[in-house]
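[1] Could you look at this predicted model? Sequence included:
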Amino acid sequence: MRRDTFLKSLAALAAAGALPMSARAAGANVKMMIPANPGGGWDTTGRALGKALTESKVADTVTYDNKGGAAGALGLAQFVNGSKGDPNAMMVMGAVMLGGIITGKPPVSLSQATPIARITSEYNVFVLPSNSPFKNMAEVVAQLKKDPGSVKWGGGSRGSTEHVAAAMIAQKVGADPSKINYVAFRGGGEATAAILGGNVTIGGSGYSEFAEYIAAGKMKAIAVTSEQRLPGINVPTLKEQGIDVVIGNWRGVYGAPGITDAQKKALTDMLLTALKSPAWAEAVKKNDWTPAVLTGDAFAKFVDDDFASLRAIMVKSGMI
């Protein structure tokens, strides 16, 4: 067979999916660990990323495994123990997982997995149920100072950015942060239901998770945790309300433990290609995410630094 004929045949086989995995691009069948229940930020991020991977044709298929609990630590444990050396495994994670590791001290470590990239950043918003007796953050703070336990904060797992923010708010206004009444939910869907049902005093999460309910008047947004007001979103910051608290949330991707440098590079390249796709651009716009791409050693250092910074904040706020 002539060389050019052979190469055309090889290309045809690859296109048809008839080549063995060793001869095709690594990551053709991605297994995406989402260490949270359906309906929250990690779930939205993971599924949007999976769609971007397939639509940009760097992955043939993406399967999803939701494993919620313990601020992502349960999913992390399953990922670390069940994906060793798998070049096609990815896990969505972020700042919330760092907080959960600090407070929960799970038997597995994030350092056992392989850092790939930070992909987005997002600030939190605090909301009131539509039937709340409070009108704004000032009234919530007044009640918090009077009786910290009477204000029921609802949000993600212990150690989440909204949990840390609540403790920081208490500290800044002169309430005892160790006495805040924080109700942790296993996923964004559960937290949303609790807020809509009026089962918590105030709720917190990434803006994208509450946006449709705020727009529909089912939740009232009273503060964002950003330095300045978010573009196109007319919600006051905590700082402009006299509460000096700024804290952001970020999300990233890790690969399996024990993959080679070449496999890590292949995953990184796949991810960067997907992040340039129209599918991902649409998800970023729809969810009001801020692109914050960081890869390689810079991402690994960022995680280490953020872990240390978050721990210091939590100690100072009386959370640990």
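    Nice, thanks for sending it over. Residues are numbered from 1 along each chain as shown.
[2] contacts and neighbour counts: CA atoms only from here.
    OK.
[3] SS state for the closest residue in space to Trp289 that isn't next to it in sequence?
    The shortest distance from Trp289 to any residue that is not its chain neighbour, by Cα to Cα, 6 or more residues apart in numbering, is 5.8 Å, and that residue is Glu122. In the three-state summary, Glu122 is assigned as strand, counting by DSSP: H, G, I helix; E, B strand; the rest coil.
[4] For Lys57, see how far away Glu122 is.
    Separation of Glu122 from Lys57 (Cα to Cα, to the nearest Å): 27 Å.
[5] Same drill for those two, tell me which one is more crowded.
    When neighbours are counted by other Cα atoms under 10 Å, Glu122 comes out ahead of the other of Glu122 and Lys57, with 24 against 15.
[6] Next up, the contacts around that one.
    With contact taken as Cα atoms under 8 Å, 6 or more residues apart in numbering, Glu122 is in contact with 206-207, 248-250, 288-290.
[7] Would you tell me what the next helix or strand after the strand or helix carrying Ile119 is?
    Here Ile119 sits within strand 114-129, counting by DSSP states H and E. The C-terminal neighbour of strand 114-129 among helices and strands, as given by DSSP H and E, is helix 137-146.
[8] let's bring in a second one:
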Amino acid sequence: NIGGGYGTTAIAIGDALKKEELLKDYTVTYRSNAPLGLGYFYDQKNRKDLLLITGFAMPGGLATNGSKLSITTATPIAGIMREAEAFVVPTSSKYKSINDLLADIKANPKAVAIGGGNYGGVDHVTVATLAETVGVKALDLNYIPYSGGGSLVPDVIGGRVAVGIAGTSEFASYVAAGKMRVLAVTSPKKLKAIKGKTLVEQGVDLTFGNWRGILAPADLPAADLLNTLKVIDALHSTKSWKDTLTAKSWIDEYRSGDAFSKWIKTENTAIMKVLADFKLIK
């Protein structure tokens, strides 16, 4: 989705690769949900020029849509970073803190429209985890799924949802422009890229972050896989990528090759357990 976290990540990687002369050019292809995105990716054969951005939201999006696809059958390249989530409201909102919001959610959860990414994705799990701190179950929330930050932003600004949740980079420019206010960010400490208090600062003992990574097609030849790993490993140590992480307040959580391959299988299982615990999947 244009304006969403995966697109933002793809552009950030592409721009940094170009700046470091590790890549001549790139294009970004958007799909509106996990099954469509992964389905398109898996339908492409003999593509040595294709990579997919994945993250926490994708396994949940697949599972809650009843898809049989899995990120674990692609070729893992690297996990590249982790991004905090932000809870935002229109500037005219009555909510001044996350605790104001939580009070209304506790009193009448169905009356508070919460906009975020796909059902069962990282935004949904984050708000479900937060609601749990005041005794509200995930299934009792009035959670409205969007295809990404790009489609959510106008509804937050226009007050069509009471609060929006997404990765900080999806809201940062609108907060800076005075079109939104941050109720809370899920990082352990305050961030440079977006102005707002953490949940911890407001007495809520919760931190959370959305990881994103890169997948290659399952049929990528071994020589091309090795070359791709070398390029992404090289990118990780460059000034351009370090500057990107700083500018966006992204956490430098990097693992590649076999380490990422093992990690993503464990993470996929863990995400399914979280969704089942919240009864978002059976």
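    Noted; the coordinates are in hand. Note that the structure is predicted; figures quoted are calculated from it, not measured.
[9] Please state their TM-score.
    Structural agreement between the two chains, given as a TM-score (TM-score structural alignment, normalised by the length of the second structure), stands at 0.92; 281 aligned residues with a Cα RMSD of 2.0 Å.
[10] Any chance of the contacts of Glu122 of the first structure in a markdown table with neighbour count and distance to Gly94 of the first structure as columns?
    As requested, those are exported to a markdown table (neighbours: other Cα atoms under 10 Å; distance: Cα to Cα, whole Å):
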| residue | neighbour count | distance to Gly94 of the first structure |
| --- | --- | --- |
| Gly206 | 27 | 12 |
| Tyr207 | 23 | 16 |
| Gly248 | 17 | 11 |
| Asn249 | 19 | 7 |
| Trp250 | 20 | 5 |
| Asp288 | 22 | 17 |
| Trp289 | 21 | 14 |
| Thr290 | 14 | 14 |
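[11] which residues in the first structure does stretch 250-263 of the second structure align to?
    Aligning stretch 250-263 of the second structure against the first structure (TM-score structural alignment) gives residues 289-302.
[12] same thing with stretch 13-20 of the second structure?
    Aligned by TM-score structural alignment, stretch 13-20 of the second structure corresponds to residues 49-56 of the first structure.
[13] Would you map the strands across the stretch 51-200 of the first structure?
    61-66, 89-94, 114-129, 152-155, 181-184 (DSSP state E, counting those that start in this stretch).
[14] Any chance of those in a markdown table with distance to Arg229 of the first structure as columns?
    Putting these into a markdown table (distance: least, Cα to Cα, whole Å) gives the following:
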| stretch | distance to Arg229 of the first structure |
| --- | --- |
| strand 61-66 | 33 |
| strand 89-94 | 23 |
| strand 114-129 | 10 |
| strand 152-155 | 21 |
| strand 181-184 | 25 |
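[15] Burial-wise, tell me which of those comes out on top.
    Most buried of the strands of the stretch 51-200 of the first structure by mean neighbour count (mean count of other Cα atoms under 10 Å) is strand 89-94; its value is a mean of 26.
[16] that older thread, the strands of the stretch 51-200 of the first structure: which one's closest to Ala221 of the first structure?
    Using Cα to Cα as the criterion, the shortest distance between Ala221 of the first structure and the strands of the stretch 51-200 of the first structure is 4.3 Å, found for strand 114-129.
[17] what's the mean distance for the closest one versus the second structure?
    Strand 114-129 of the first structure: mean distance to aligned residues in the second structure after superposition is 0.7 Å, counting by mean Cα distance after the TM-score superposition for the first structure.
[18] And Gln78 of the first structure, what's its match in the second structure?
    Using TM-score structural alignment, the partner of Gln78 of the first structure in the second structure is Tyr40.
[19] what about its match, distance to Val175 of the second structure?
    When Cα to Cα is the yardstick, Tyr40 of the second structure and Val175 of the second structure sit 34 Å from each other.
[20] circling back: could you work out the most separated pair of the contacts of Glu122 of the first structure?
    Longest span within these, Cα to Cα: Gly248 and Asp288, 13.6 Å.
[21] List the residues that contact the residue mapped onto Ser132 of the first structure from the second structure.
    Aligned counterpart of Ser132 of the first structure in the second structure: Ser93 (TM-score structural alignment). With contacts defined as Cα under 8 Å, 6+ apart, Ser93 of the second structure is in contact with 159, 162.
[22] Now that Ala73 of the first structure has come up, it's in contact with Ile102, right?
    No. Under the criterion of Cα atoms under 8 Å, Ala73 of the first structure is not in contact with Ile102, lying 10.5 Å apart.
[23] Tell me the helices and strands packed up against the helix or strand where Gly50 of the first structure lies.
    Counting by DSSP H and E, the element that carries Gly50 of the first structure is helix 41-55. Judged by 3 or more Cα pairs under 8 Å, 6 or more residues apart in numbering; DSSP states H and E, the packing partners of helix 41-55 of the first structure are strand 29-34, strand 61-66, strand 89-94, helix 261-275, helix 278-287.
[24] Switch those over to JSON lines; also include distance to Ala312 of the first structure.
    Putting these into JSON lines (distance: least, Cα to Cα, whole Å) gives the following:
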{"stretch": "strand 29-34", "distance to Ala312 of the first structure": "27"}
{"stretch": "strand 61-66", "distance to Ala312 of the first structure": "30"}
{"stretch": "strand 89-94", "distance to Ala312 of the first structure": "17"}
{"stretch": "helix 261-275", "distance to Ala312 of the first structure": "31"}
{"stretch": "helix 278-287", "distance to Ala312 of the first structure": "30"}
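[25] Just give me the match in the second structure for the residue nearest to Trp289 of the first structure.
    Aligning on TM-score structural alignment places Glu122 of the first structure opposite Glu83 in the second structure.
[26] for Thr192 of the first structure, same thing?
    Under TM-score structural alignment, Thr192 of the first structure pairs with Val153 in the second structure.
[27] Which strands or helices does the longest helix that the first structure contains pack on?
    When the first structure is parsed with DSSP state H, its longest helix is helix 296-316. Based on contacts counted as 3+ Cα pairs under 8 Å, 6+ apart, the elements that helix 296-316 of the first structure packs against are helix 95-104, strand 114-129, helix 161-173.
[28] which part of the second structure lines up with the first one?
    Read that as helix 95-104 of the first structure. Residues 56-65 of the second structure are where helix 95-104 of the first structure aligns, with TM-score structural alignment as the criterion.
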